[in-house]
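> Give the three-dimensional model of this entry:
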Amino acid sequence: MRARVYVSLKKSVLDPQGKTIHHSLQNIGFRKITEVRQGKFFEIDFASELTREEVRAEVEKIAEDVLTNPVIEEFSYQIE
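Predicted coordinates:
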């Protein structure tokens, strides 16, 4: 089973890298973009004997304890 984890800054946190990307895109002609927020993406493969619920619990634990800084970041995930 595979999990896809998306980590991004909370909406209340300033995103200077996203602003830089947004500005650069506008400079090269993409003027209809109103905002860019950057983040991180992880693909995690799990052993086939795990149940979907076990994978869900593992993904949440990994995301909360390792992949994110809960003060400024949030995460979402999909399990395939």
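
> contacts and neighbour counts: CA atoms only from here.
Fine.

> Can you name every helix or strand that the helix or strand harbouring residue 40 contacts?
Element membership of residue 40 [criterion: DSSP states H and E] is strand 39-45. Under the contact criterion of 3 or more Cα pairs under 8 Å, 6 or more residues apart in numbering; DSSP states H and E, strand 39-45 touches strand 2-9.

> Now do the strand it packs on against strand 39-45: the angle between them, please.
160 degrees (axes from the mean of the first three to the mean of the last three Cα atoms, to 10 degrees).

> Show me how far strand 2-9 is from its chain's centre.
4 Å (Cα atoms, centre = their mean, to the nearest Å).

> Let's compare: structure for the following, please.
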Amino acid sequence: MRQFDVEVKVWLKPSVFDPQGHAVHGALVSLGFEGAGEVRIGKFIQMQLEAEDEEAASRQVEEMCQKVLANPVMETYAFAIRERGQ
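Model (predicted):
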């Protein structure tokens, strides 16, 4: 088995209202950051994974995202996989 480092980014789809992003935008503007545009808040997940090869690791991460790490109805995700030690 090989060891992989995985990074997953999850964010709300553009059509979904982001109340946390809206609140942060309001705070930025109230603090004088007038140039701050729309703010969207997401998640960044790092993990280590053991798999036979990169393809198997990718399949596992895809399944993790679909079942646990993201809500595919409301969120979009992307991930990167890198073999440890490389």
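
> What's the TM-score once they're superposed?
The TM-score (TM-score structural alignment, normalised by the length of the first structure) is 0.90; 79 aligned residues with a Cα RMSD of 1.1 Å.

> between the helix or strand just after the strand holding residue 40 of the first structure and strand 2-9, how big is the angle?
Tracing the chain C-terminally past strand 39-45 of the first structure and defining elements by DSSP H and E, one meets helix 52-62 next. Helix 52-62 of the first structure and strand 2-9 meet at an angle of 30 degrees, taking the same axes, to 10 degrees as the criterion.

> neighbouring contacts of the helix or strand just after helix 52-62 of the first structure?
Counting by DSSP H and E, the next helix or strand C-terminal to helix 52-62 of the first structure is strand 73-79. Strand 73-79 of the first structure is contacted from outside by 1-10, 52, 55-56, 59, 63, 68, using Cα atoms under 8 Å, 6 or more residues apart in numbering.

> And for stretch 9-27 of the first structure?
Residues contacting stretch 9-27 of the first structure (Cα under 8 Å, 6+ apart): 31-39, 72-74.

> residue range for the strand holding residue 40 of the first structure in the second structure?
Per TM-score structural alignment, the counterpart of strand 39-45 of the first structure in the second structure is residues 42-48.

> Tell me who's in contact with the closest residue to residue 47 of the second structure other than its chain neighbours.
What sits nearest to residue 47 of the second structure in space, not counting adjacent residues and going by Cα to Cα, 6 or more residues apart in numbering, is residue 6, at 5.2 Å. Contact analysis of residue 6 of the second structure by Cα under 8 Å, 6+ apart lists 46-49, 79-82.

> mind putting the residues you listed in TSV, neighbour count included?
Listed next are the contacts of residue 6 of the second structure as TSV, based on neighbours: other Cα atoms under 10 Å:
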residue	neighbour count
46	12
47	11
48	13
49	19
79	16
80	13
81	18
82	15
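
> Brilliant, that's me finished.
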